[in-house]
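Asker: no sequence for this one, just the structure:
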């Protein structure tokens, strides 16, 4: 299996709608590691790594997010694997 790491930003109505917690739950379900956090400009930053099919699944999920979110754009770039353990919601 090939491992992949993606880092990027989600724009739209993505704060105050449970986006971080839902992203963490979906990443955990997919057995991915990494983190998610709100940014002061209203975007959400995310980094996730793991098996390539699971990474693609989370990337696709980010395009709509949880109920209540309104995603306008997702920008992701591949990064070197960081070796993260677990998936955390950063404050």
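Answerer: Yes, it's here. Predicted model only: the values in this text are computed from it and were never measured.
Asker: C-alpha from now on. contacts and neighbour counts both.
Answerer: Noted.
Asker: can you give me the strands in this structure?
Answerer: Applying DSSP state E to the chain gives strands spanning 3-13, 33-38, 44-51, 70-79, 87-89.
Asker: wait, which of these is closest to residue 19?
Answerer: Smallest distance to residue 19 across the strands of the chain (C-alpha to C-alpha): 8.3 Å, for strand 44-51.
Asker: you'd agree residue 64 is up against residue 58?
Answerer: No. In this structure, residue 64 is not within contact of residue 58 by C-alpha atoms under 8 Å, at 10.4 Å.
Asker: which of the two has more residues huddled nearby?
Answerer: The residue with more neighbours, out of residue 64 and residue 58, is residue 58; 20 against 17, by other C-alpha atoms under 10 Å.
Asker: next up, a second structure to put side by side with the first:
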């Protein structure tokens, strides 16, 4: 049976800028074989898009709820989209 592929789009709120959150997201994604991107928004949130196998996406999302050492994650809003093929992981 083929793995279920999915794409997640979301936003992380809290103290998530200036604490290496995007690099942390990239590190977690690459370790889980997930592609995508992360970028800072002007309102202080980090936006992300992740594509990969459902179990791998779940692992990355769990990590995003914790964040790196100096981050404070208040909220993670995620929506599941139709699978979109992405390559690598970009910090925007």
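Answerer: Great, that's in hand. What you see is a predicted model, and the numbers here were worked out from it, not measured in a lab.
Asker: TM-score of the superposition?
Answerer: Once superposed, chain against chain, the TM-score is 0.97 (TM-score structural alignment, normalised by the length of structure 1); 90 aligned residues with a C-alpha RMSD of 0.6 Å.
Asker: coming back round to it: JSON lines for the strands of structure 1, including mean neighbour count and distance to residue 20 of structure 1?
Answerer: As requested, these are exported to JSON lines (neighbours: other C-alpha atoms under 10 Å; distance: least, C-alpha to C-alpha, whole Å):
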{"stretch": "strand 3-13", "mean neighbour count": "19", "distance to residue 20 of structure 1": "11"}
{"stretch": "strand 33-38", "mean neighbour count": "22", "distance to residue 20 of structure 1": "6"}
{"stretch": "strand 44-51", "mean neighbour count": "23", "distance to residue 20 of structure 1": "8"}
{"stretch": "strand 70-79", "mean neighbour count": "14", "distance to residue 20 of structure 1": "13"}
{"stretch": "strand 87-89", "mean neighbour count": "19", "distance to residue 20 of structure 1": "6"}
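Asker: how about those, which one is nearest residue 25 of structure 1?
Answerer: Between residue 25 of structure 1 and these, the tightest spacing by C-alpha to C-alpha is seen for strand 87-89, at 8.6 Å.
Asker: so which residues lie in contact with that closest one, not counting its own?
Answerer: By C-alpha atoms under 8 Å, 6 or more residues apart in numbering, the residues outside strand 87-89 of structure 1 that reach it are 20-21, 24, 27-28, 32-37, 48.
Asker: same question for stretch 56-74 of structure 2.
Answerer: By C-alpha under 8 Å, 6+ apart, stretch 56-74 of structure 2 touches 8, 12-17, 19-21, 24-25, 28-29, 32-34, 50-51, 75-76.
Asker: where in structure 1 does the lengthiest helix in structure 2 fall?
Answerer: Using DSSP state H, we find that the single longest helix of structure 2 is helix 54-66. With TM-score structural alignment applied, helix 54-66 of structure 2 matches the range 52-64 in structure 1.
Asker: over to stretch 78-86 of structure 2?
Answerer: Against structure 1, stretch 78-86 of structure 2 falls on residues 76-84 (TM-score structural alignment).
Asker: chain center to that stretch, what's the gap?
Answerer: Centroid separation between stretch 76-84 of structure 1 and its chain, computed with C-alpha atoms, centre = their mean, to the nearest Å, is 12 Å.
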